[in-house]
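Asks: Next come a sequence and a model predicted from it.
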Amino acid sequence: MIKMQVIGNLGKDCVVNTVNGKNVINFTVAHTEKYKDSQGVNQERTIWVDCAYWTDRTALAPYLTKGKQVFAEGQPEVRSFTRQDGTAGASLSMRVRDIQLLGGRSENTVGGGSSYGNGASAGNTAAASVSSEADQIDDLPF
């Protein structure tokens, strides 16, 4: 088995489709790498990964919006195609197994996030209960 992981921002809002009675959430993740070329000039390269998340957890879809930063893990697939001008092309796609929301440019919060996939689900409720418990400890006189 080959495993692929990508951290990046969503290029556009996700789309939920139903194929043969099963739900799939389709989205595209852009990962940008910065590097120096052989002349020492700073360069940027963006790799776009088309993602398909086959799941019944479509309640996640409203959170997968343009600019949102995500961590996605799954199995890579390379698709070859022929362009309209007759030249060959290829695209990188991933069949998502797990996804974690990391944040976005419009959010003011740092860290935190929610994880979805293979029965693992974590929300911010646990963090909220821990912080309220920590506030109570601060009231102790010693």
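Replies: Received it, and whenever you're ready, just let me know what you need.
Asks: rest of the way, CA atoms for contacts and neighbours
Replies: Fine.
Asks: Would you mind measuring from Gly104 to Gly112?
Replies: 11 Å (C-alpha to C-alpha, to the nearest Å).
Asks: Now the host helix or strand of Gly8: buried residues?
Replies: Following DSSP states H and E, the helix or strand that holds Gly8 is strand 4-10. For strand 4-10, a neighbour-count test (16 or more other C-alpha atoms under 10 Å) marks Val6, Ile7, Gly8, Asn9, Leu10 as buried.
Asks: Contacts only, for the closest residue to the third one other than its chain neighbours.
Replies: Translated: Gly8. Spatial nearest neighbour of Gly8, chain neighbours left out: His31 (4.6 Å); criterion: C-alpha to C-alpha, 6 or more residues apart in numbering. Counting by C-alpha atoms under 8 Å, 6 or more residues apart in numbering, His31 makes contact with Val6, Ile7, Gly8, Asn9, Thr46, Ile47, Trp48, Val49.
Asks: Presented hereafter is structure B, for comparison with structure A:
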Amino acid sequence: MAGISKMTIIGNVGADPEVRYSQGGMAMCNLRVAVTERRKEGEAFSDHTEWFTLVCFGKTAENAQKFLKKGRQVFAEGRFQARKWADKEGKDRVSLEVVVSQLIFLGNGREEGVGGMGAAGSFQAPQTDFDPSMGYMNEDVPF
């Protein structure tokens, strides 16, 4: 029986994305995204941040470089994978990453730390049926 590996992340981009291309011409982009949760510890609250590496391909990668800047909030959905690789000394390493199937730019791109969205900041994030309060895509509902 086949299994499912799916992650959904809403967080802030940690650095401006940079696209690179494979030998076959496929655009690729890694994004570091911070997800911060506020937790109550005793009488005080503290922030706890987890960092995720998102891997984008094709037009998604090119659009990430074109429209995303450090600090911009994103919604990402994709499959979780462990990628094995060798470092400069030849030691085996493992990177945990999310291979993005859907990337939505949230906010208006004018938040602090976000620039380069055009003189008037006129870029509009793609319109979707996503309702954050419901936690799912309306078109995925089976009725």
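Replies: Good, I have the coordinates. Every value quoted in this text rests on a predicted model; they were computed, and no experiment measured them.
Asks: Put together JSON lines for the contacts of His31 of the first structure, with distance to Glu77 of the first structure on each row.
Replies: Listed next are the contacts of His31 of the first structure as JSON lines, based on distance: C-alpha to C-alpha, whole Å:
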{"residue": "Val6", "distance to Glu77 of the first structure": "13"}
{"residue": "Ile7", "distance to Glu77 of the first structure": "17"}
{"residue": "Gly8", "distance to Glu77 of the first structure": "18"}
{"residue": "Asn9", "distance to Glu77 of the first structure": "20"}
{"residue": "Thr46", "distance to Glu77 of the first structure": "18"}
{"residue": "Ile47", "distance to Glu77 of the first structure": "14"}
{"residue": "Trp48", "distance to Glu77 of the first structure": "13"}
{"residue": "Val49", "distance to Glu77 of the first structure": "10"}
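Asks: what does the residue nearest to Gly8 of the first structure align to in the second structure?
Replies: Superposed on the second structure with TM-score structural alignment, His31 of the first structure falls opposite Val35.
Asks: Specify the local secondary structure of that match.
Replies: strand (DSSP: H, G, I helix; E, B strand; the rest coil).
Asks: any idea how far Ile104 of the second structure is from it?
Replies: Distance, Val35 of the second structure to Ile104 of the second structure, by C-alpha to C-alpha: 15 Å.
Asks: ok, and the closest non-adjacent residue to the residue nearest to the spatial centre of the second structure?
Replies: Nearest to the mean C-alpha position of the second structure, counting by C-alpha atoms, centre = their mean, stands Ala76 at 4.7 Å. With sequence-adjacent residues excluded and distances taken as C-alpha to C-alpha, 6+ apart, Ala76 of the second structure is closest to Leu103, at 4.6 Å.
Asks: Run a quick neighbour tally on the equivalent of that neighbour over in the first structure.
Replies: Matched across to the first structure, Leu103 of the second structure falls on Ile99, judged by TM-score structural alignment. Other residues within reach of Ile99 of the first structure, judged by other C-alpha atoms under 10 Å, total 23.
Asks: For Ile99 of the first structure, what is the enclosing helix or strand?
Replies: Using DSSP H and E, Ile99 of the first structure falls within strand 88-104.
Asks: Buried ones in that strand, by neighbour count?
Replies: Ser93, Met94, Arg95, Val96, Arg97, Asp98, Ile99, Gln100, Leu101, Leu102, Gly103, Gly104.
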